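Enquirer: predicted model and sequence below, questions to follow.
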Amino acid sequence: MSCTFGAAAHAAPLTHGKYSCVSSKFKASSGTYEFIPHGSFTVSPDGAYSYLGFEKPSTGRFAFDAASGKISFTGGYLDKGEATPIKGDSNRFYLVTPTLPEHRWTCALK
C-alpha cells in the first residue's frame, strides 16, 4: 500500500461552456421537490462569462481557483458570486450570489 502525505489535493480543471441552473423548492403538501429553471451562464477561456437568464445577456469576468475548484464572478448579474464544486460530481456547482432570490442554485454543464 502506498500513501503520500502532504500532497495538495487539486480540483478538476474548469470545463468551459454553458452551465444550466436550477433551484429546488420542497412542497410539503406532496412531499416532493419542484425544480425551477433559472437560465444559464457560459464561461470562456479568456475569463469572460455571460449570464443568459434575461432577454439581453449580462456579462462580467470570472476567476477560477484550481486548488479549490471555485469560480468567483465580478461584474454583471453574478457579481460577487461564487460557484463551489459539488464533491463527487464533476462539472456541477452550487452557485451563491447576492442577486439570487432563492439563495442557492445548482448549475451543471450542458
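Expert: It's in. Residues are numbered from 1 along each chain as shown.
Enquirer: CA only for contacts and neighbour counts going forward, please
Expert: Will do.
Enquirer: okay, now the residue nearest to H103 when sequence neighbours are not counted: neighbour count?
Expert: Excluding its sequence neighbours, the residue lying closest to H103 (CA to CA, 6 or more residues apart in numbering) is V96, at 6.2 Å. A count of neighbours around V96, defined by other CA atoms under 10 Å, yields 20.
Enquirer: contacts only, for V96.
Expert: Shown here is V96, whose contacts under the criterion CA atoms under 8 Å, 6 or more residues apart in numbering are G81, E82, A83, H103, R104, W105.
Enquirer: this is the other structure I want to compare:
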Amino acid sequence: MAALNAAAQAAPQSTLKYGKYGCTASKYNGSYYEFIPHGSFTINPDGTYFYSGFAKPSKGKFTVDKAGNLLFIGGYLDKGKAEKIDRPNKFFLVFPTIPDNRWTCSCVDK
C-alpha cells in the first residue's frame, strides 16, 4: 500500500506529458515490417494510469524515476517499465506478460 501512495505522490512532480499513449509492436516478416497495435495507456497527474487494450480498461498506478522512465504498479502493466527514448513523449515499454519483446508507445494527445 505504501508503494501505491508513493506512486500518487511522485507522478505529479515530473515534466511528463500526461494523456493517452498509443502502443505498437513491430515484427519483421522477411521482406517488410508489420506494425501491430496493442491498445493504449492513459497517464494522469494523480499518478494513476488506465490501459485500454481490453473491453474493460485496467487501472493501476505509476511513478517516474530520475531518468524520466515510467514504472507501473498494478493493473495490466504491473511491474512494467516504459523507458524514455530520444524522441519527445515516446517510450519503449516492457512488462512481464508482454506478448512481444517490447512495444513502442507515443503520445497521441495534442
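Expert: Ah, there it is. Just so it is clear, the model here is predicted, and its values are computed rather than measured.
Enquirer: rewinding a little: which residue in the second structure lines up with the residue nearest to H103 of the first structure?
Expert: Counting by TM-score structural alignment, V96 of the first structure corresponds to V94 in the second structure.
Enquirer: ok, and the closest non-adjacent residue to the spatially most central residue of the second structure?
Expert: Centre of the second structure computed as the mean C-alpha position; nearest residue by CA atoms, centre = their mean is A82, 5.2 Å away. Nearest in space to A82 of the second structure, with sequence neighbours left out and distances taken as CA to CA, 6+ apart, is L93 at 4.1 Å.
Enquirer: going by residue numbers, what spans are strands in the first structure?
Expert: With DSSP state E applied, the first structure shows strands at 17-27, 32-43, 48-51, 58-64, 71-74, 82-85, 92-96, 105-109, listed in chain order.
Enquirer: tell me how many other residues crowd H38 of the second structure.
Expert: For H38 of the second structure, the number of neighbouring residues by other CA under 10 Å comes to 18.
Enquirer: which residues sit in contact with it?
Expert: With contact set as CA under 8 Å, 6+ apart, H38 of the second structure has these partners: G22, C23, T24, A25, G53, W103.
Enquirer: who wins for most neighbours among those?
Expert: Neighbours here mean other CA under 10 Å. Within those, the largest count is held by C23, at 24 neighbours.
Enquirer: distance of the aligned partner of it in the first structure relative to G81 of the first structure?
Expert: With TM-score structural alignment as the criterion, the equivalent of C23 of the second structure in the first structure is C21. Plainly put, C21 of the first structure is 14 Å away from G81 of the first structure if you go by CA to CA, to the nearest Å.
Enquirer: re earlier: the residue nearest to A82 of the second structure is in contact with W103, isn't it?
Expert: Yes: between L93 of the second structure and W103 there is a contact at 5.1 Å, judged by CA atoms under 8 Å.
Enquirer: and for the second structure, the residue most distant from the center?
Expert: The outermost residue of the second structure, judged by C-alpha distance from the chain's mean C-alpha position using CA atoms, centre = their mean, is S31 at 29.3 Å.
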